[in-house]
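> here are the coordinates; sequence isn't available:
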């Protein structure tokens, strides 16, 4: 298979994936994840994600290269000092959010007369939730029909933090309910995965760990 034919085949598969994933699904509840460890200077630490739910919905734009979902999750941290050191100082940060991946970013669609067919946004499609947007490079065009060409770029993974919280000794948590995520300009499958990260710092050591949820396709 030559390069042009291979590019056309990849584009066709990507557009087919868009069509199959366009309909909204039901909410998917995810199992909790937890990890416990002892820091280098003896603190007992744990990080967990619970109450995770992904509610896929049809995009308001009704554009097949867009996805929308409402995400819920809770991240919980615990920090217990070494034996006999109840007054020892410790600071930390608890972060929770989602990683979003798109196989193929759609940059532009152009007809034979050179008019743009409406793939908007600065620098092409991106991921948005409280502001962040992807800045993408443009790759060579793939000719789909004699009168239609599609410009696509390689896939991209974007990390969006829903919340960050300063923590100390004891238990702390951050909860997101129905957080909104929208993905625009993606001509292939869209995958999301939750994460929760705990970073700690004491006069003697910095430490940290994380847990990750299951991959969900929108």
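Done, it's in. All figures in this text were calculated on a predicted structure; none of them were measured in a lab.
> alpha carbons only for contacts and neighbour counts from here, please
Fine.
> Go ahead and report the secondary structure state at residue 82.
The three-state label given to residue 82 by DSSP: H, G, I helix; E, B strand; the rest coil is coil.
> Against residue 37, how distant is it?
When distance is defined by C-alpha to C-alpha, to the nearest Å, residue 82 is 12 Å away from residue 37.
> second one coming, line it up with the first:
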């Protein structure tokens, strides 16, 4: 278990108080201005090679992704331990060939895998305070300046850290009876907590093709993006 200590020193600040300047109002919008164009996904990533499986009974399974985007966004909770992403992607699968068994449909599940380099566990806070006396300064006439007292404060934070983990976030799962299922994801926001280090994200899509007495499974793994 890794441990990190962060110490913050508290200080007293005195500032003169005065009237704040008046804020200027925003100018009215121009009714003749053209609306901003839709620039599309802001975090596009290339798609990886498709996952392909040739079954023992003669079917060929394929699953792939396209039009993928994974954009890190600010956490809604503003927590330094949270990671949020805005994701897009289209994941398709096909079952082809002339197998010796009768197809009975299956499922296509698409989602994301998020890895954290370091996982935050427990946080312990310790605050201390005290009074520090000043030193009298002798003057020419033999008198002393009065002794002053100063306030001091200290804050210590103890954070327990653990080795990284991988979080699997399923987004969509489609049961199908045909041979060409699809799952499309647009503008979906995913979030994980407790991530203290660098994070990594990639898409996945898992195809399960069934017959009367078999299940064949093949997975597509997208390109990993480090954030």
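Everything's here; your move. Quick caveat: nothing in here was measured; it's all calculated off a predicted structure.
> TM-score of the superposition?
TM-score of the superposed chains, computed with TM-score structural alignment, normalised by the length of the first structure, equals 0.66; 166 aligned residues with a C-alpha RMSD of 2.7 Å.
> Identify the contacts common to residue 82 and residue 37 of the first structure.
Counting by C-alpha atoms under 8 Å, 6 or more residues apart in numbering, the contacts common to residue 82 of the first structure and residue 37 are residue 44.
> and residue 77 of the first structure, what pairs with it in the second structure?
Aligned by TM-score structural alignment, residue 77 of the first structure pairs with residue 93 of the second structure.
> Which residue comes closest to its match once chain neighbours are left out?
residue 63 (4.2 Å; C-alpha to C-alpha, 6 or more residues apart in numbering).
> same check, this time on residue 116 of the second structure
residue 199 (4.6 Å).
> residue in the first structure matching the one you found?
Using TM-score structural alignment, residue 199 of the second structure pairs with residue 190 in the first structure.
> just residue 71 of the second structure next, same as before
Match for residue 71 of the second structure (TM-score structural alignment): residue 55.
> From the chain's centre, how far out is the strand or helix carrying that match? Work that out for me.
Assigned by DSSP states H and E, residue 55 of the first structure belongs to strand 44-57. Taking C-alpha atoms, centre = their mean, to the nearest Å, one finds strand 44-57 of the first structure lying 14 Å from the centre of the chain it belongs to.
> Repeat that for stretch 99-113 of the second structure.
From the chain centre to the centre of stretch 99-113 of the second structure is a distance of 29 Å (C-alpha atoms, centre = their mean).
> Please apply the same query to stretch 43-50 of the second structure.
Relative to its chain's centre, stretch 43-50 of the second structure lies at 18 Å (C-alpha atoms, centre = their mean).
> Span of it from start to end?
End-to-end distance for stretch 43-50 of the second structure, by C-alpha to C-alpha: 21 Å.
> in it, what counts as buried?
45, 47, 50 (16 or more other C-alpha atoms under 10 Å).
> Nearest to residue 132 of the second structure, out of those: which one, please.
Relative to residue 132 of the second structure, the closest of these is residue 45; by C-alpha to C-alpha it sits at 57.6 Å.
> I'd guessed that closest one sits against residue 70; true?
Yes - between residue 45 of the second structure and residue 70 there is a contact under C-alpha atoms under 8 Å: 7.0 Å.
> joint contacts of the two?
Joint contacts of residue 45 of the second structure and residue 70 (C-alpha under 8 Å, 6+ apart) are residue 225.
> helix or strand for residue 7 of the first structure, which one?
Assigned by DSSP H and E, residue 7 of the first structure belongs to helix 3-20.
> and that helix, how far from the chain's centre?
The answer for helix 3-20 of the first structure is 23 Å, by C-alpha atoms, centre = their mean.
> now stretch 162-181 of the first structure
The chain centre lies 17 Å from the centre of stretch 162-181 of the first structure; the measure is C-alpha atoms, centre = their mean.
> number of nearby residues for the residue nearest to residue 116 of the second structure?
18 (other C-alpha atoms under 10 Å).
> Tell me who's in contact with it.
Residue 199 of the second structure makes contacts with 83, 114, 115, 116, 117, 226, 227, as judged by C-alpha under 8 Å, 6+ apart.
> ok, now with 7 Å
By C-alpha atoms under 7 Å, 6 or more residues apart in numbering, the contact set of residue 199 of the second structure is 114, 115, 116, 117, 226, 227.
> Skipping adjacent residues, who's closest to the fifth one in space?
When you say that, I think you mean residue 226 of the second structure. residue 200 (4.5 Å).
> thought that neighbour was touching residue 227?
Yes - counting by C-alpha atoms under 7 Å, residue 200 of the second structure touches residue 227, with 6.0 Å between them.
> what's around the closest residue to residue 191 of the second structure other than its chain neighbours, how many residues?
Distances taken as C-alpha to C-alpha, 6+ apart put residue 84 closest to residue 191 of the second structure, at 4.4 Å, once the chain neighbours are dropped. Residue 84 of the second structure has 16 neighbouring residues, counting by other C-alpha under 10 Å.
> what's the spacing between the equivalent of residue 84 of the second structure over in the first structure and residue 177 of the first structure?
Matched to the first structure by TM-score structural alignment, residue 84 of the second structure sits across from residue 68. Distance of residue 68 of the first structure to residue 177 of the first structure, given as C-alpha to C-alpha: 15 Å.
> how close does residue 79 of the second structure sit to residue 196 of the second structure?
Residue 79 of the second structure is 10 Å from residue 196 of the second structure, by C-alpha to C-alpha.
> residue contacts, the residue most central in space within the second structure?
With distances taken as C-alpha atoms, centre = their mean, the residue of the second structure nearest its centroid is residue 83 (2.5 Å). With contact taken as C-alpha under 7 Å, 6+ apart, residue 83 of the second structure is in contact with 75, 191, 192, 193, 195.
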